[in-house]
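S.K.: I'll drop the sequence and a predicted model, then ask my questions.
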Amino acid sequence: MRISFNKSVTESLLAKIRSGEVMSRNEKFNLIIQLSIPSILAQVTTVLMFYIDAGMVGSLGAEPSAAIGLVEPATWLFFSLVAAVTMGFSVQVAHFIGANDFAKARAVMRHGYVFGLCFSFLLLLITFLIGFQLPVWLGGGADIQHDATCYFLIFSLIIPFHLIEYMSAAMLKVSGDMRRPSFMSILMCVLDVIFNYFFIFPTRTISVLGMEMTMPGLGAGVTGAALGSLLSFICVALPLAYYAIFRSPILAWKLDVERFVWRWQYVWNAMKIGAPMALQYLLMNGAQLVSTMIVAPLGNISIASHSFAITAESLCYMPGYGISEAATTLVGQSVGADRRDLYRSFAWMTISLGMVVMAFMGVIMYIFAPEMIGLLSPVTDIQILGTSVLRIEAFAEPFFAAAIVAYSVCVGAGDTLKPSLINLGSMWLIRLTLAYALASQYGLRGVWFAMAVELSLRGMMFIFYLFRRLKKT
């Protein structure tokens, strides 16, 4: 089977969905790969950004690493709420594009930016109200509370820019343009590394090709890592929004011939799609915070190992998220075009591909776990503990992929309530209960064993749910 990585080929295959033409299995697979590869590369490079961040901070010692690891789940919580709002609008855009109604797609997009920015500033206000007490609530020691607070508050300033970046990228992706958002994501990672290099470390003398030279630096440590991330988001969010709003061949607002009219129905539809996702993200990330609270009493070594292992594991499951973005786009356009046959076919093909890819990544993670953790921290105790928990998690990767991609299939179809309940029930009733029971006796290894069991069961539940749903369509 020949895969042609060509923009015009992608557009012609997406047009077949909207026009009702029959697609061969090879054409479907070709389209899945074409949409997945750029997204996978973007997801992996995004994780590399956090990976390099963690490695730079990790070189400063266990305490700075623990400071970031303590509040990191809270930053994910607010970022995930931004994602929920964005998906509420982008799914509608995918459906309208699938139905060849580009004018309504652009109208929904406008509503998304306005409503999303208002929501992001509300989140920003909340972060500043809780930021000074958050490290204390999470059980962090006095030695890391100050750094944790500084990191969280500065990182929170990213929220409005993340909304602009994520909304612009999501709109372009559901229109079939995966390449540009992916390229900008890679650029953001490169910029983040450059900014962090100068912000984290102090002015120092380095050797380049045998020559000594002075490298300027802010020496801000944990605070510098947050500043670097903030600037990288700003540098990417604004150009991406410009392209989506002014240059996109489908979404550019200049293509509208009628005056823009605010319609609350689009916001209501977005809330119906996004609210279950927001509640899920709120409770899922809340569960991550509870998990952090379970880990925190185990000490700074366990906190840092937990954070580094999560960052390292992300390199393995990001391909699943890349494929899931392709699934959302393809299923969304298929549903909008009323192509139930394609909906079912794309669902199972993307899930199968995700499981195969992440099973391979699980093998890689098991073999190279020592090297993955070793790049993040020079502390021997962290390396040993981080390696052991990564190898526990490696066995859960295939079913984790099933959960990731199946959930995105449901999102593309506009079905978010029941899948969100599956995620919540699995996390709160299985993972946290088992983690709490095992942590006292087995420490961090017990917490990660609970995680592996829960992810495997969640993947099985999603496969069963989707099987029953697709059988009825």
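M.R.: Arrived safely.

S.K.: make it CA atoms for all contacts and neighbour counts henceforth
M.R.: Fine.

S.K.: Ile200 and Ala226 touch, don't they?
M.R.: No - Ile200 is not in contact with Ala226 according to CA atoms under 8 Å; the separation is 9.2 Å.

S.K.: Looking at those two, which one has more neighbours?
M.R.: Legend: neighbour count by other CA atoms under 10 Å for Ile200 and Ala226, higher for Ala226 (27 against 24).

S.K.: my guess is the more buried one meets Leu157, correct?
M.R.: No - applying CA under 8 Å as the test, Ala226 and Leu157 come out as separate, 9.4 Å apart.

S.K.: ok now the biggest helix by length in the chain, how far from the chain's centre?
M.R.: Longest helix in the chain by number of residues (criterion: DSSP state H): helix 432-472. Relative to the mean C-alpha coordinate of its chain, helix 432-472 is positioned 19 Å out (CA atoms, centre = their mean, to the nearest Å).

S.K.: Can you tell me how far Leu390 is from Gln383?
M.R.: Using CA to CA, to the nearest Å, one obtains 11 Å as the distance from Leu390 to Gln383.

S.K.: more crowded one of these two?
M.R.: Leu390 (30 against 24).

S.K.: this is the comparison structure:
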Amino acid sequence: MRIKSPRPFPKSPLKSFPKSAELLHQLQSGDTLSIRRSILLVVLLSLPTIAAQLSYIIMQYIDAAMVGHLSTTASASIGLISPVTWLFNGLCTALTAGFAVQMAQRFGSRDQKAARSIMKQGLIVGLLFSGVLAIITVALAFVLPTWLGGAPDVRAGSTAYLAIFGVSLFALQMTSMGSSMVQSSGNMKLPSLVSIIMCICDVFFNSLLIFPPTTYSVLGLFSMAWPGANLGVAGASLGTALAEAVGAGIYLWFMLVHSTVLRRRRGEHLRFSRIIVMTAVKISTPVAIENAVTNSAQVVSTRIISPLGTTAIAANAFAVTAESICYQPGFGIGSAATTIVGQSVGAKQKRMARRFVWLSIALGMATMTTAGILMFIFAPQMISMLSPDPVIQDMGGAALRIGAIAEPFFAASIVASAALRGAGDTLASSIFTAGTIWAIRVPLSIIFCPFMGINGYWLASVIQWWVCGALFLWRVKSEVWLKRLDTPRGLKK
């Protein structure tokens, strides 16, 4: 009787599971990925970025919760000036896009040397740009809180917070560039890790800087003295600035020293290329205008909300922070879409670029719609974690439920804009976002807020995002951006 040899154990499915680097290599090589592998690539690149975005939002959530337990005035101090910090943060992000998109396209065409040259030029330009922004921000810190209509007891905290934020813009710019440039090479894991480290550092620094010295009881077994600088609102800004500095240091070390793809090679000298810098300007300018116009509208909206009182300012700021948990996954998927579409363009794969845009939008809308449903259900609990004030909880929870209605179209706007940016199509998307905010949100806020309070502002925002999302979906479907890919910008040597 013949004895059959035992069958070998099957290979673990995890070992045969394709990694994002393998799929990107196939894309760069000109291979057409199947639908399954295309979806897999979008998911693999999105998950680490979503984790990074969520950890950053948790950091903001912790900041808001810590300050929220100081006083309503302290919360209003940050809420009053938040749109201004978003404005300058957006300008830093816009400059990052100009160089990161070019890097993604160069990696797509497998020209790593050119990608490293773009990286070094971008870091130098970012250093100079953030220095100019820092000077402007610190100067504005002493006049904007008054112009925005903040109460006298709110202005001092706003000035301190904005001045410290301005000084930290160098670290913020380097963190932004480091995250996007590393992602453009296909590495999505490091940004996730750095964001988690920054989140931990932010909690640690805030606990030292915001509150006075205190003693904690651990399980009733022993007591532990914890030092504190008792800086209040200024401590929250300084703690975040120090966390950003830690992130910037890690990114610079990784890119310039450690990364086998990005670090400096012998014989590769820094030479500024007029074509690269001008291409960065062409890509960044529409994004910068979009951010400037959009966040200027946010500043004006704050001016509209200010007459409603300190409690309304604080409730609106908490609602914005809570909503960010829903929309930051969209930005994470959008970052992945910028990388994938940019590399598809570099590889001259128009069909794959089209597919990845739609897959990214679908994933973003599904994710944010689900998050919006959960936000609608748990809105009161989300606000209660940020403030113990029952009035703020009621106002913020109602506003948050109105905002939840916008999440599907908000997702379409976020992801489509980022995906089109990877293709170099930035002007139309900038017009859509900035145009709808000024043409719809601001006028409707002026009309609604006197009668509906902050709910009027949130209803105006919902209407604006519905229109904006529809415009983005129309733009993607028209494929005007796709017809321009025969001669993509930024690929000339």
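M.R.: Structure received. Everything numeric in this text was worked out from a predicted model, so none of it was measured.

S.K.: mean deviation of the longest helix of the first structure from the second structure?
M.R.: Comparison of helix 432-472 of the first structure with the second structure after fitting gives an average deviation of 1.2 Å (mean CA distance after the TM-score superposition for the first structure).

S.K.: and the residue most central in space within the second structure, what helix or strand is that in?
M.R.: With distances taken as CA atoms, centre = their mean, Phe331 lies nearest the centre of the second structure, 5.7 Å away. Using DSSP states H and E, Phe331 of the second structure sits within helix 310-346.

S.K.: can you give me how far that helix is from the chain middle?
M.R.: In terms of CA atoms, centre = their mean, the centre of helix 310-346 of the second structure is found 5 Å from the chain centre.

S.K.: aligned partner of Ala398 of the second structure in the first structure?
M.R.: Residue correspondence to the first structure (TM-score structural alignment): Ala398 of the second structure is matched to Ser388.

S.K.: quick one: the residue nearest to that match when sequence neighbours are not counted and Gly362 of the first structure, what's the gap?
M.R.: In space, and not counting its chain neighbours, Ser388 of the first structure is closest to Arg445: 7.2 Å by CA to CA, 6 or more residues apart in numbering. Plainly put, Arg445 of the first structure is 17 Å away from Gly362 of the first structure if you go by CA to CA.

S.K.: returning to what we had before: number of residues surrounding the equivalent of the residue nearest to Ser388 of the first structure over in the second structure?
M.R.: In the second structure, the residue equivalent to Arg445 of the first structure is Asn455, according to TM-score structural alignment. Asn455 of the second structure sits with 22 neighbouring residues when counted by other CA under 10 Å.

S.K.: Asn455 of the second structure and Met198 of the second structure: what is the separation?
M.R.: To Met198 of the second structure, Asn455 of the second structure is 33 Å away according to CA to CA.

S.K.: what's the answer for Trp474 of the second structure, then?
M.R.: Going from Trp474 of the second structure to Met198 of the second structure by CA to CA gives 38 Å.

S.K.: Comparing these two, which residue is more hemmed in?
M.R.: More crowded of Trp474 of the second structure and Met198, by other CA under 10 Å: Met198, with 23 against 11.

S.K.: Leaving out the residues flanking it, which one is nearest to the corresponding residue of the first structure for that one?
M.R.: Alignment note: Met198 of the second structure maps to Met188 in the first structure; criterion TM-score structural alignment. The shortest distance from Met188 of the first structure to any non-neighbouring residue, by CA to CA, 6+ apart, is to Ser232 (5.3 Å).

S.K.: List the residues that contact the aligned partner of the one you found in the second structure.
M.R.: Alignment note: Ser232 of the first structure maps to Ala243 in the second structure; criterion TM-score structural alignment. Contacts for Ala243 of the second structure (CA atoms under 8 Å, 6 or more residues apart in numbering) come out as Met198, Cys199, Cys201, Asp202, Phe205.

S.K.: For the first one, give me its contacts.
M.R.: The neighbours of Met198 of the second structure, taking CA under 8 Å, 6+ apart as the test, are Tyr56, Ala243, Glu244, Val246, Gly247.

S.K.: For Ala94 of the second structure, see how far away Ser173 of the second structure is.
M.R.: Careful, residue 173 of the second structure is Gln; it's not Ser. 10 Å.

S.K.: secondary structure class for the residue nearest to Met188 of the first structure?
M.R.: helix (DSSP: H, G, I helix; E, B strand; the rest coil).

S.K.: how close does it sit to Ala369 of the first structure?
M.R.: Distance, Ser232 of the first structure to Ala369 of the first structure, using CA to CA: 29 Å.

S.K.: How about Phe79 of the first structure?
M.R.: 28 Å.

S.K.: now Leu70 of the first structure
M.R.: Relative to Ala369 of the first structure, and taking CA to CA, Leu70 of the first structure is found at 22 Å.
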